[in-house]
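# Sequence first, then the predicted structure:
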Amino acid sequence: MWRGSPYSYAHLERLLQNHFSAPRRLFQLHALLLTSGALSASHAATTAAFPYNCLIHAHLRLPATSPTSLCAPLRLFSAMLAAGARPNGHTFPSLLRSASASGPATTALHAQCLRRGLTADRFVACSLLSSYGRALPHDACKVFEEMGTPDLASANAMLDVLCTAGDLPSATEFFQRMAERDVVSWTTLVSGLSRNGCHQDAVEAFRGLLADNNNNNNTRLALGEATLVSVLSACASLDGAEGLAAGTSIHAFVVRHGVHLTAFLGTALIDMYGKYGKLGCCKAAFQLVREKEVCTWNALLSALANHGKEAEALVSFNMMIVGGFSPNQITFLALLTGCARAGLVQVGLYWFEAMVAEYRVAPTMAHYGCVVNLLGRNGRFMDAVKTIERMPFVPDASVWGALLGACKLHGNVELVAQIGRKLVDLGPHQSDWYVTIRNIYLEDGNWHAATRMGEVMHEAGIKKTAGQSSVVFHSIAIP
């Protein structure tokens, strides 16, 4: 069957593509290739690398939870060399992706590329940069310098390496020195700045992109979804009215230029308005998204749950289920948050149980924190403590902090001491919780305990975070 004809190998590629997400079927196809002799040493000389390339790529497309998704490609490569098949420019990008978390594996594959004269290949070069960038950013810089005359794709890959490594000064300088830029270049810079907390700089970079577009009519860039999503994410993370003003201007830009509101762009827009409590704008943006995804519903649910519209969040959740969408961890986090804020104990506990039993969604630390907050706010401290004790992992400061907030609300001073000891054991990373404990003691008139907590803070080197306030007069206009 597999004797090297283009027809048979076209069938092979189609079969592998159809079974990327089914590990068992993929292994069956692999076994068929082995037993038919298509991967034998004698056959490899005539079929070259094609079947191996298909298998390597197929294994990388397996679900991330599959134990073979990353190690199998390297084993296939070893078998490929043993069979005498010659790797080509289609072989190494997939291999480098599988080795991206391992510096030694990337170095070994780089040596293979050099030996076979493939480092000049555009796709191989970009893959080398990305692979080194995840494990050895400094070596990625060396690879880029050795390219001589790198093309735009390679320059974009190097820019992404610098942003991923958090070296924003170098990334910005590199971007300014790029002889040519495209929408990928701008998007990489904007998203890199936003991911590393430089949200104002990300918005300014986006404005630079628009200004560059207006000044260069001959090379006008078509802004893609990724660019707009990145800058809206930066707007959502800014403080005060400045972020809302920038986000609203970008929304106006989207409307004015007739940009299609995809599920992911709509999600970013809903999330941005939700962060500033503009629920009317959230709902309007949600209605404009024609092909909604789970993330779109999650953004709306989170906005409603976090801004006093818990009943609406529950109604929207039911509409989401009726619409055939499967809730995920973020969905249930928004739902439990709304139940805790509204004091809907039984409803919240029901959905927490259904989350695991019916929807097979594994709860995280944040979900347990919501349940503790839900019980604690309603004075059910014993149930809250039992929930913490039943957690499958060690509770962190956020969980104990949720219980502490409930203690402050109900004046449960007896439980505060126990929580204080737990927080001290976790270390001095959450200074605000220590201050809250001291204030609870002071309000209760327990000066001795308050003084002792102050001494504990001093011994641990904890300083109270200074209060700050600011007024923003700056306005951001997006043309």
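Everything's here; your move. Computed from a prediction, not measured in an experiment: that's the story for all the values here.

# CA only for contacts and neighbour counts going forward, please
Fine.

# Now Ala72. Nearest residue, chain neighbours left out?
Among residues not flanking Ala72 along the chain, His59 sits closest, at 6.8 Å (Cα to Cα, 6 or more residues apart in numbering).

# Any idea how many residues pack against the one you found?
Around His59 there are 25 other residues, counting by other Cα atoms under 10 Å.

# which element is it on?
His59 is part of helix 50-60 when elements are defined by DSSP states H and E.

# Give the other helices and strands that that helix contacts.
Secondary structure elements in contact with helix 50-60, counted by 3 or more Cα pairs under 8 Å, 6 or more residues apart in numbering; DSSP states H and E, are helix 6-18, helix 23-36, helix 71-82, helix 92-98.

# here comes the other one, which I'd like you to weigh against the first:
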Amino acid sequence: MASMAVSVLVSEPVKGNHLPRLYDERHLSPLLKKRLALRQLKQIHAKLLRGGLNQDVVLVTKMVGACAVSGAMDYAYLLFRGTQHPDLVLCNAMLKGYTQNGFMKEALHFYVHVLEGGFFFPDQYTLPYVFKACAALLAVTAGRAVHAMSVKSGLAGDAFVGNSLVDFYAKCGDVDSALCAFCRIEEPNPISWNILIGSFVSSGDMVSARKLFDEMPERDVASWNTMLSGYAKAGDLVEARRVFEQMPERNLVSWNAMIAAYAQNGKGEHALMVFSQMVGSSVSPGVATMLTVMSIVSNMSNSDNVNWVVDLAARSEFANSVSILTAIVNLHAKFGRIDDAYRVFSGIHDKDTVCYNAMIGGFTQNQEPSRALELFRRMQSEAIEPDAMTMVSVLSACAQLGALGLGEWVHNYVERNGIPMDVYLGTALVDMYARCGDVDSSWRVFIKMPQRDVATWNAMIRGLAMHGHGNGALQLFLQMEIEGYSPNYITFVALLSACSHEGLVSHGFSIFNSMKAKYGIMPGIEHYGCMVDLLGRAKHLAEAREFIEKMPIEPDSAIWAALLSACRFHQNLELAKEATEKLIALNPSHDGNYVLLSNIYAKAGKWEDVARMRESMRSQGVRKTPGCSAVEIGDSVYEFTAGDRSHPQWAEIYAKWNELAKQLKPMGYSPDTGTVLRGILDEEEKEQALYRHSEKLAVSFALITTKPGTPIRIVKNLRICVDCHRAFELISLLLGREITIRDRNRFHHFREGHCSCRGYW
């Protein structure tokens, strides 16, 4: 290197693109160890050029190292090419820079054309970088050629080179060659042994791994951890635990491996016991530990461990970590603690996309779609980019609200912003359109999807079923099998539901009987519920009761509710009483059980029994869930409850329905006052009570706020009543409007005086 004094850069902090003042040469080395912008690297290079030092190989090598730290390997190569007399150290710096930055093809190309080209002969520092590149590229042929050269040159026996060679063969899955390379190492060190043991572990040969482990002259904690992870991966928890107990020393990796071993093999309680031991040891849990433990707790059926784990995380050194706080949000949301989740979310300072996804997903999972959509708008206002997972949750919120317009906007947003349409996002779109009442758009998305999974087929089959296209759902199931997809538990729930809504009794029994016989799927409580519903809707009430009697599993409230619903429809009072008694015994606080039987009594004119049911509700502290209907107008969703007068236009809404009722009566509409409370003695008052149903208010509001001919879509929290159903059939004929109602059970498409349910609801 020239001895003359030159002006170069000092080691002061580098801020932005501005360089510090100039001093002497000795300050260059520390500066070049920092991460610099390309502009700064060029400025330093310019100083070297002006100082006549651009051919100083030592300084150029340091510059190449600085380029590697900064990821500017293209510029590093220009520096190399501009050096008239490069040496092997500079070549090795280039190789190191390429491999550090993941440019494995470039590293191999550089080695072949520069080093093997006859310019230099590789040394023990060169070959490890080459083997690393070959391993990453799985370039077995090239690696073997380099191996042969290392043997001829005598470098294969060097531990540094030999270890890289063993690692290369291990990563390429050639354990035999890895063993041969290991045997050539003159003085294998613990790293050599650990790499070879790891290769046997990766190949699943725990017998050979154990043999090597036992032969090791000196084991370190990494050796024990490798064996522990190997047994865990093989599912041998007994041996994994034995290794763990025998370890002379445990570090964070050891504890994490044992906890993960239990977690990955479905032993969550055991994993938490090990974590509890860890908390009492000298090793503190790390971020990865806490994330694993919170994932374990979230997958458990009870919330007993939530507070304990959350408190530990809050007291840890990484309590302010965004990833930890996000995991806490997920944990609270999983167990319905949505306000606690939002409190933690609100306290996170540097919120990112994953953080927002956790909270938006939490709202949708806990049936709070309005809050989910509100948070999505806030996410956009803060310029945080949504991803596919965000859109899946937002689409779920739209589906819950029945907000088709907003769902369409989300679909357009995905396409405009180039968000990848993976199978999860595509399935969410299929489900959203179906649940928002637009089964045609659901189908269009489905047939355009380049990839589908079973969940996608299930969503489309379920969508067809809920819209009354039972035969279409059955045809799609046949197509699903033709394309090689195996149905699962959920598929059969959707299929049996389709049969139920269509009254396809024989098809339903055929599908139900094939579940175990043909597909090896044991029917669950949901499938039995569908069968009871199918028989009940088809007026086979005695067969439905007998079916329940013969069930191999204990009927739950959904089974008896299906039977009670059929009894209401077909006015079977005796069986309805039995079903209600069973329901009240299983769930005494559920209002629907009392209301259904009360309505059956009212329809039959048994007012004393109605009064008794009402008194029973009062004594049990049970309150009737108010009917609630939501209708989307423009970009907003409006909700109405039964008898609602909170809307600013309530007077116009009520006047509109009264006007409609007068127009409908000449068409044959007669308000069904039979189920209205006997205490309302005046027939006109009974009619007015019916006129206050939430879906009637929603329809009236839609009629006064939308243009003629505009379709009306409503989502209702309860089952639509007989009176509203008949009224909407006639309105669709009178006004030429298409009215779609999604009630608790299914969709009702009212067109030209008819409903798609054909009386099955």
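Right, received. Where do you want to start? Owing to the predicted nature of the structure, the values given are computational and were not obtained by experimental measurement.

# circling back: highest average neighbour count across the helices and strands packed on helix 50-60 of the first structure?
For these, average neighbour numbers computed from mean count of other Cα atoms under 10 Å are highest in helix 92-98, which has a mean of 23.

# tell me the contacts of the spatially most central residue of the first structure?
Taking Cα atoms, centre = their mean, the centroid of the first structure lies closest to Arg195, which sits 9.6 Å from it. Going by Cα atoms under 8 Å, 6 or more residues apart in numbering, Arg195 of the first structure touches no other residue.

# Find the residue closest to the alignment partner in the first structure of Cys355 of the second structure in space, skipping its chain neighbours.
Per TM-score structural alignment, the equivalent position to Cys355 of the second structure in the first structure is Ser185. Of all residues beyond its chain neighbours, the one nearest Ser185 of the first structure is Asn156 (5.6 Å), with distances taken as Cα to Cα, 6+ apart.

# corresponding residue for Gly338 of the first structure in the second structure?
Under TM-score structural alignment, Gly338 of the first structure pairs with Ala498 in the second structure.

# for Asn196 of the first structure, same thing?
Using TM-score structural alignment, Asn196 of the first structure sits opposite Asn366 in the second structure.

# and what of Gly280 of the first structure?
Counting by TM-score structural alignment, which is the criterion used here, Gly280 of the first structure corresponds to Asp440 in the second structure.

# Likewise for Leu304 of the first structure?
Across the alignment, which pairs residues by TM-score structural alignment, Leu304 of the first structure is matched by Leu464 of the second structure.

# The helix or strand containing that match vs the first structure, average offset?
Using DSSP H and E, the secondary-structure element containing Leu464 of the second structure is helix 454-466. On superposition with the first structure, the mean distance recorded for helix 454-466 of the second structure (mean Cα distance after the TM-score superposition for the first structure) is 0.4 Å.

# I'd like to know which elements that helix is packed against.
The elements that helix 454-466 of the second structure packs onto, with contact taken as 3+ Cα pairs under 8 Å, 6+ apart, are helix 423-435, helix 439-448, helix 470-482, helix 489-502.

# can you tell which of these is closest to Trp650 of the second structure?
Taking Cα to Cα as the criterion, helix 423-435 is the member of those that comes nearest to Trp650 of the second structure, at 28.1 Å.

# which residue lines up with Tyr434 of the first structure in the second structure?
For Tyr434 of the first structure, the aligned residue in the second structure is Tyr594 (criterion: TM-score structural alignment).

# Double-check that match against Met613; I have them as touching.
Yes. Contact between Tyr594 of the second structure and Met613 holds when scored by Cα atoms under 8 Å: they sit 6.3 Å apart.

# More neighbours: which of those two?
More crowded of Tyr594 of the second structure and Met613, by other Cα under 10 Å: Tyr594, with 23 against 19.

# who are the neighbours in contact with the more buried one?
With contacts defined as Cα under 8 Å, 6+ apart, Tyr594 of the second structure is in contact with Thr580, Met613, Arg614, Met617.

# ok, those residues vs Gly268 of the second structure, which is closest?
Top of the list for closeness to Gly268 of the second structure, among the contacts of Tyr594 of the second structure and by Cα to Cα, is Thr580 at 39.2 Å.

# Quick one: map the closest one onto the first structure.
Aligned counterpart of Thr580 of the second structure in the first structure: Gly420 (TM-score structural alignment).

# Give me the nearest residue to Phe381 of the first structure, chain neighbours excluded.
With Cα to Cα, 6+ apart as the criterion, Phe381 of the first structure has its nearest non-adjacent residue at 6.7 Å, and that residue is Leu375.
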